[in-house]
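Engineer: coords please:
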Amino acid sequence: MNFLPNQIVIGFHANVSSQRALEIIRLVGGTVIDQIPQLNIYVIKVDSSRMNTTLRLLSNFPEVKFAEFNGLMVTQLTPNDPLFPQQWGLLKINSTRAWNVTRGSSLLKIAILDTGVNGGHPDLIDKMVLNVNFSTSSTSQDVNGHGTHVAGIAAATTRNDIGVAGLAINPKIMNIKVLDDSGSGSFSDVAKGIVNATDNGAKVINMSLGGPSFSSSVQSAVQYAAGRGVIQVAAAGNDNTQDLFYPAAYPEVISVAALARDDTKASFSNFGSAWVDVAAPGIDILSTLPTTTNMMGQTNYGYLSGTSMAAPFVSGLAALLASLEPNANKVRNAIETTTVPVPGKGTLYENGRINTYAALLKITGQ
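Structural biologist: Here you go, the predicted structure:
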């Protein structure tokens, strides 16, 4: 679609009064949403199912000079990040078109609850606003590698001639380390991280972590954050099972499964439409890794697979949406109701693969 799905641009002849123009617009069932007085042009909103009918009706009025769909003249942001062409996941979820709608707010913060984030990484250093350590590790920095990879997917610096692009171009990153250097953390550490992220102004919390055990303490923290308007996203887990995986399975959290390039479920991804909300790319995802030796075995940049990689795509999308709409429920609704149908929708996952551009159009009412 190369035009906005429910908008028509009408140009009236120069001698047509605004009173007559508005009368014609009313007759065809349109609502004025914008105008260019110098050109006697009006932008109207109509039901998407009546676009062609409205154009035909308008052509019958001699006062109308032209009427056309409100097309997209896309000089789209093309990242100059050299590794961007290898980021198939970003391309798959329609990111480049989405960036023409918004690149997000620099005031919005995404909390990465993980093994830490390599804050000195050249593709992350300008994004970091907080470093907190609740793990048993002696440092808030990422010795493991997992957290840095997750952070880069969500919000690596974009169009800086370096490395990769992140989905949330302008939002900032909060490094809240809740997992130790081996990638393990306690319920209480995770709960403290959620509360701390909330109290420090995070709008989105990404949790590429979890386990099969229900925790009342983590649930309480999740409810605390949700009650304060925080959007929480978590990985569905990598055990190829329908068994519940927490915190993803808490109803306040958006649970994310992983997809292969052909939109089939990643072989390892957990599933089940009763508790898995959406799906996102999760195999061979290229992102940032620590600039020093880490447990992932690669430095600077590398490929990893997992629902851990799928979740930050959703967190990045949530950050873009929340930059335009502060209501967390509306953001979640936009994410879940604009997905692309993929094999398993309704059985493996409640909804399909996220569609960044479509979600942004919905949140802006276009």
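Engineer: Could you use CA atoms for every contact and neighbour count after this?
Structural biologist: Will do.
Engineer: For burial, what's the neighbour tally of the closest residue to Ala274 other than its chain neighbours?
Structural biologist: Excluding the flanking residues, the one nearest Ala274 by CA to CA, 6 or more residues apart in numbering is Glu350, at 6.8 Å. The tally of other residues near Glu350 (other CA atoms under 10 Å) stands at 19.
Engineer: Just give the closest residue to Pro312, not the sequence neighbours.
Structural biologist: Nearest to Pro312 is Ala154, by CA to CA, 6+ apart, at 4.8 Å.
Engineer: how would you label that neighbour: helix, strand or coil?
Structural biologist: In three-state terms, and counting by DSSP: H, G, I helix; E, B strand; the rest coil, Ala154 is helix.
Engineer: All the helices of the chain, in order from the start?
Structural biologist: 18-27, 51-58, 88-92, 95-98, 146-155, 187-199, 216-226, 307-324, 328-337, 356-363 (DSSP state H).
Engineer: Show me what the shortest one is packed up against.
Structural biologist: Pointing back at helix 95-98 there. helix 356-363 (3 or more CA pairs under 8 Å, 6 or more residues apart in numbering; DSSP states H and E).
Engineer: please give me the structure for this one as well, since I'd like to look at both together:
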Amino acid sequence: MKKFILLCLFIGGLWFALSSFQGLAAKGEYQSIVLDFRENVPNTEIEAKLNAIAQQYKVKPRLNSEFSAADNVYVVEGDRQTLTSLRNSKIAKSTEYIEPNYIYRAYEVPNDPQYGQQWNMRSISIESAWDETKGSGVTVAVIDTGISQVPDLKNTKFVEGYDFVNDKVAADDDNGHGTHVAGTVAQSTNNNYGVAGVAYEATLMPLKVLSAGGTGTTSDIAEAIRFAADNGAGVINMSLGGGGESEMMKEAIAYAHQKGVVVVAAAGNANSNAAEYPARYPHVIGVSAIDSAGEKAPYSNFGAGIDLSAPGGSNSGKIVQETIDPDTEEPVFAGFQGTSMASPHVAGVAALVKAAGIQDPDEVESVLQKSARVVQDDGLNYYGAGHLDASAAVKLAVRGQITFKDFFRWLRDNGYLNPRFWIDGGAVALLPKVLMVLGSYLLAWFLRVYFPFTWSWSLSWGLVTGSSGLFFLKGFYIFDLPQWPFRLLGSSIPELGSAIQGYSELNPFFASVVIPFVLIVLLLGNPNWKKFAVGTALGVASCLLISAFIAPDLGWLGSGAIARTFLIGNALACYGIAWLAMKGEGSLVS
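Structural biologist: Prediction:
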């Protein structure tokens, strides 16, 4: 009787969950549908079918654009139900495909109102770099005139620095130069105010070595370099320089490099054929300046010591950040130009590269140079390795790595760790969602009645993995290899139809007992992995039961009774092979 009551509770909870939940698969967003009629279909037949669609669905089919007539591509407003109905209608026989007109969005564009003035950000392709990382976890030391926390640095993280000019902890800016440079590195972004910064989730360390007049000594600068290296800085920016080689500073830079710090410095503004110090020291990335047209800025030094070029601005377009007016010490948005403005672009991207997983300073420099946009016929070395490219640098930084970052991002956006998973629908939907997550565990409990066993992590992980549609594969990818196998591996069971067929219907081959069966056959001989396979089979059984009621779109089997029967039958088969795998064992004791 107890078993019967529990079974009824499970079925009731599952049904309630199915009626309230929209499914586990991550699906694209769309509000219209694309119909591509075959080229051999007469125009009169196409017109007749479009009229039939208009009458049946109360919509007005239209050409996608003036160029679509030759390809017979039409768009109609509609949702998932309309899409399914069209695919199952006679109209589908006259089309190449009927698919959702998915809505894609631009890479992240910040909401800062003056971002449009920052041509420099777009010139380094920063927006697509932000799709991967924003510099979180990396500290950038700004060795300059200090930093004043103007309003557009309110949301930027800071660590304690030092004022080497006045020998005090607070390293406030009394010139405006250092605050402007710091803004390029990490101005608060997406705060509906002002402008944006390159690595706006990075942490700033203010180190004042230059006076209100903009001058400072090599001894103070060398001490600041060591201070940054000893206090957790991952990147140092020095938008300063001059003539004369200093052993003290050279040793400080070598010390910082040995501790894993990337050191970046401005090349100088004398239009001379050689970078100034400290840009010319070993282990320093020397940066020249380019203007908004990508040409060498008129003032920028070039030649020996130039490793990379970045936006520094010119009279035709300056670098805009928030800083202070040195006369009033009031915040002001100002456009500056100089290699001082170019250097923090590189420092910011270095922080992005570090946040993406590259820690060794030589490797960071290599990534920045290899990813730079090469300038041909650069006989005088105006640009070093080329123009800074943030997007290419970040992609190169993660190339070849099989990372779990995307897995956790997927969990955050689509899986059990997404707060919206639990909150959407309010308290009414919370209970069924909890019951659905526990569904695979309940299935395992019923199996345990017949074959006593103890729970283990491998079994539990298999249950979660299977019930969520093998979601753990979502994060695996390798750059520069054919993407279809990784797109396939990155699909949950409900999404495999999209990977194979190009749309979101379930593929009957994968939405079946096949994958659990293969796993059990392969892992049957290993006691621990066998538990994982059994747990996956039970989880897939729960997943298929859910799909049978909320998303029974099964490719060529349609979405009716046949599809539901197929899914339910395969769910029972998954449960059956799990039962058989445990038969004769007596237990699954760890």
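Engineer: Can you pull the TM-score for these?
Structural biologist: Once superposed, the chains reach a TM-score of 0.76 (TM-score structural alignment, normalised by the length of the first structure), with 293 aligned residues with a CA RMSD of 2.2 Å.
Engineer: Now check the residue nearest to Ala274 of the first structure against the second structure: what is it aligned to?
Structural biologist: Superposed on the second structure with TM-score structural alignment, Glu350 of the first structure falls opposite Gly384.
Engineer: list the contacts for that match?
Structural biologist: Contacts for Gly384 of the second structure (CA atoms under 8 Å, 6 or more residues apart in numbering) come out as Gly303, Ile306, Asp307, Leu308, Ser309.
Engineer: what sits against the third one?
Structural biologist: The contact partners of Asp307 of the second structure, taken as CA under 8 Å, 6+ apart, are Ile285, Gly286, Val287, Ser288, Gln369, Tyr383, Gly384, Ala385.
Engineer: one step back: show me what the residue nearest to Pro312 of the first structure aligns to in the second structure.
Structural biologist: Checking TM-score structural alignment: Ala154 of the first structure goes with Val185.
Engineer: same deal with Asp262 of the first structure?
Structural biologist: Under TM-score structural alignment, Asp262 of the first structure pairs with Ala293 in the second structure.
Engineer: could you pull out the strands for the stretch 151-300 of the second structure?
Structural biologist: Along the stretch 151-300 of the second structure, counting by DSSP state E, counting those that start in this stretch, strands occupy 157-158, 162-163, 203-208, 235-238, 262-266, 284-290.
Engineer: List the residues that contact the match of Ala154 of the first structure.
Structural biologist: Val185 of the second structure touches Val140, Gly197, Val198, Ala199, Tyr200, Pro344, His345, Ala347, Gly348, counting by CA under 8 Å, 6+ apart.
Engineer: again, 10 Å this time
Structural biologist: 135, 140-142, 179, 196-204, 237, 341, 343-351 (CA atoms under 10 Å, 6 or more residues apart in numbering).
Engineer: on that earlier part again, show me which of the contacts of Gly384 of the second structure is closest to Leu459 of the second structure.
Structural biologist: Comparing the contacts of Gly384 of the second structure against Leu459 of the second structure with CA to CA places Leu308 closest, at 52.5 Å.
Engineer: State the distance from the residue nearest to that closest one when sequence neighbours are not counted to Ser125 of the second structure.
Structural biologist: Residue nearest to Leu308 of the second structure in three dimensions, not counting chain neighbours: Gly384, with 4.5 Å by CA to CA, 6+ apart. For Gly384 of the second structure, the distance to Ser125 of the second structure (CA to CA, to the nearest Å) stands at 19 Å.
Engineer: what does Val394 of the second structure give?
Structural biologist: From Val394 of the second structure across to Ser125 of the second structure, the span is 11 Å (CA to CA).
Engineer: So between these two, which is more surrounded?
Structural biologist: The neighbour comparison of Val394 of the second structure against Ser125 (other CA under 10 Å) goes to Val394, with 30 against 16.
Engineer: In the first structure, what residue corresponds to the more buried one?
Structural biologist: Counting by TM-score structural alignment, Val394 of the second structure lines up with Leu360 in the first structure.
Engineer: just checking, that match touches Leu320?
Structural biologist: Yes - checked against CA atoms under 10 Å, the pair Leu360 of the first structure and Leu320 is within contact range at 7.8 Å.
Engineer: quick one on the thing from earlier: quick one: the residue nearest to Leu308 of the second structure from Ala397 of the second structure, how far?
Structural biologist: Applying CA to CA to Gly384 of the second structure and Ala397 of the second structure gives a distance of 20 Å.
Engineer: ok, the residue nearest to the spatial centre of the first structure to Tyr224 of the first structure distance?
Structural biologist: In the first structure, the residue lying closest to the centroid (CA atoms, centre = their mean) is Leu317, at 0.8 Å. When distance is defined by CA to CA, Leu317 of the first structure is 22 Å away from Tyr224 of the first structure.
Engineer: What of Asn200 of the first structure?
Structural biologist: Applying CA to CA, the value for Asn200 of the first structure to Tyr224 of the first structure is 13 Å.
Engineer: More neighbours: which of the two?
Structural biologist: The neighbour count for Asn200 of the first structure versus Tyr224, taken as other CA under 10 Å, is higher for Tyr224 (17 against 13).
Engineer: The more buried one -> the second structure?
Structural biologist: Tyr224 of the first structure maps onto Tyr255 in the second structure, by TM-score structural alignment.
Engineer: and the residue lying closest to that match once chain neighbours are set aside, what does it touch?
Structural biologist: Excluding the flanking residues, the one nearest Tyr255 of the second structure by CA to CA, 6+ apart is Arg226, at 7.1 Å. Neighbouring residues of Arg226 of the second structure by CA under 10 Å, 6+ apart: Ala233, Met249, Glu251, Ala252, Ile253, Ala254, Tyr255, Ala256, Lys259.
Engineer: And Arg226 of the second structure, what's its match in the first structure?
Structural biologist: So Arg226 of the second structure corresponds to Val195, using TM-score structural alignment.
Engineer: and what of Ile236 of the second structure?
Structural biologist: Match for Ile236 of the second structure (TM-score structural alignment): Ile205.
Engineer: Ok, Val332 of the second structure next?
Structural biologist: Applying TM-score structural alignment, one finds that Val332 of the second structure aligns to Asn300 in the first structure.
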